[in-house]
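K.L.:
sharing a sequence plus its predicted fold:
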Amino acid sequence: MALGEKSISSPLSAFKNLFKKPVTVRYPKEELDVFDEKGVSERFRGVHTNDLSKCIGCGSCERICPVNAIVMTLPEGKEDVRKEKRPVIDYGRCCFCAFCVDVCPTVSLKMTREYDYKTAAPMSLRNGQEVKYVADEFMFMPTNKYEDNVGYVTGKKKKVLG
C-alpha cells in the first residue's frame, strides 16, 4: 500500500492511541521536569540581570547589540562620568541573542531563566497612553533582581576584572 492510501483498518488505528498518556505539558498547571532545576533549560536566555558593582560602564554591550536595544544612561543622582553609565534594555526590541553577555568584559551582565515578564496598565489611561505606558515599562535597567535564577552566562572561564 502506498503512502496516503486508506485501508479498511484506518478508522481502527485511532483506538490504539485512545488510552495512551498525552505527551504535551499543560503549562501552567503542570511543570516541566526535564532538567536538574525546576523550569526551563539552564541556558535559557530570558531577561537580563546586571551586577551593578561589577559593571564598569564601558558600553561594549551597547555597541555589539544588533538591534540597538541597549542604551547607556546615567542612574538618577549620578554625575556625568563614563564609568557611571549603566545599560538600559528595551525588551520591545531585544532579540535575546546574548551578544551583550558574551562581550561584557567584567561578566556582570547575564541572562536569567525568567520569561514571564509582564506588566498591567492602569484602567484610567486613554487615547494611546496605554501603549506608551507599556512601552516604557518594557525598557528598564537590569539589576540583580533575578540573580538567583541565572540562565545563560558567557562561556568565559576567567574573570577579566572584579
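P.N.:
Arrived safely.
K.L.:
C-alpha only now, for contacts and for neighbours.
P.N.:
Fine.
K.L.:
tally up the residues packed near residue 161, please.
P.N.:
Applying the criterion other C-alpha atoms under 10 Å, we find 11 residues in the vicinity of residue 161.
K.L.:
skipping adjacent residues, who's closest to it in space?
P.N.:
Leaving aside its chain neighbours, residue 161 sits nearest to residue 106 (5.1 Å; criterion: C-alpha to C-alpha, 6 or more residues apart in numbering).
K.L.:
isn't the one you found up against residue 160?
P.N.:
Yes: taking C-alpha atoms under 8 Å as the contact criterion, residue 106 and residue 160 are neighbours in contact, 5.7 Å apart.
K.L.:
which residue is nearest the centroid of this structure?
P.N.:
Among the residues of the chain, residue 46 comes closest to the average C-alpha position under C-alpha atoms, centre = their mean, at 1.7 Å.
K.L.:
one more to weigh against that first structure:
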Amino acid sequence: MSLGDKSVYSPLTNLKNLFKKPMTVKYPKEILKVFPKDGVSPIYRGLHTNDLNKCIGCGMCQRICPFDAIEMKVIGENEQGRAIKKPVVDYGRCSFCGFCVDVCPTNSLKMSRHYIYKVKTVKSMSAKEEVEHIKQKFKLMPDESLGDDIGYNTGKAKKILG
C-alpha cells in the first residue's frame, strides 16, 4: 500500500482520539502552565525596555538594526553641551531579532515579555489621518515601564570602558 492510499481501517483510527482530552488551550479563559512564570516563554522577545540611567546614547543599537527600526532621539543636553540621545523603536519595522540587545555595551536595552500593543483611534478620523496617527504611535522610546517582566537579555555582565 502506498503513502496516499486509504485502508479499510481508516475510519477506526478516529475512535482512538475520540475520548482523548483535546490538546488546544482556550486562551484567554485557560492559560497553559508550562514555564516557571505564567504567560509566554521566559526568554520571549517582546517590546523593548531600556534603563535610561544606564543608557549612554552611543547609537550601537541603531547601527546594528537590519531594518532601520531604531533612531536616536535627542532628549536634552549634558553639562558639556553635548546632546543626550536615547533610542526610539519603530515597531512597524522591528523584526524583534534582538541584535540591538546583544550589541548594547551597557546592557541597558532588553526585551520584555509584553507583546500586545494597542492604539486607540478616534472614529471621526479619515483613513489617511488614522494611518498617520498609528504610524506615530508605533514609534516608542523604550523606558523602564516594561522592565518588570524581562524576557530576552544577553545575560552577561559587561565591562564599560575597561
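P.N.:
Perfect, I can see it now. Since this is a predicted model, take the numbers as computed values, not measurements.
K.L.:
identify the residues contacting residue 151 of structure 2.
P.N.:
Applying C-alpha atoms under 8 Å, 6 or more residues apart in numbering, we find residue 151 of structure 2 in contact with 41, 42, 43, 44, 45, 46, 110, 111, 112, 113.
K.L.:
enumerate every residue touching the third one.
P.N.:
Residue 43 of structure 2 makes contacts with 113, 150, 151, 152, 153, as judged by C-alpha under 8 Å, 6+ apart.
K.L.:
distance of the residue nearest to the centre of structure 1 from residue 143 of structure 1?
P.N.:
Relative to residue 143 of structure 1, residue 46 of structure 1 is positioned 14 Å away (criterion: C-alpha to C-alpha, to the nearest Å).
K.L.:
for residue 55 of structure 1, same thing?
P.N.:
Relative to residue 143 of structure 1, residue 55 of structure 1 is positioned 10 Å away (C-alpha to C-alpha).
K.L.:
still on that earlier bit, count of residues packed around the residue nearest to residue 161 of structure 1?
P.N.:
For residue 106 of structure 1, the number of neighbouring residues by other C-alpha under 10 Å comes to 17.
K.L.:
and for residue 134 of structure 2?
P.N.:
Residue 134 of structure 2: 15 surrounding residues under other C-alpha under 10 Å.
K.L.:
what about it, is that helix, strand or coil?
P.N.:
Per DSSP: H, G, I helix; E, B strand; the rest coil, the secondary structure class of residue 134 of structure 2 is helix.
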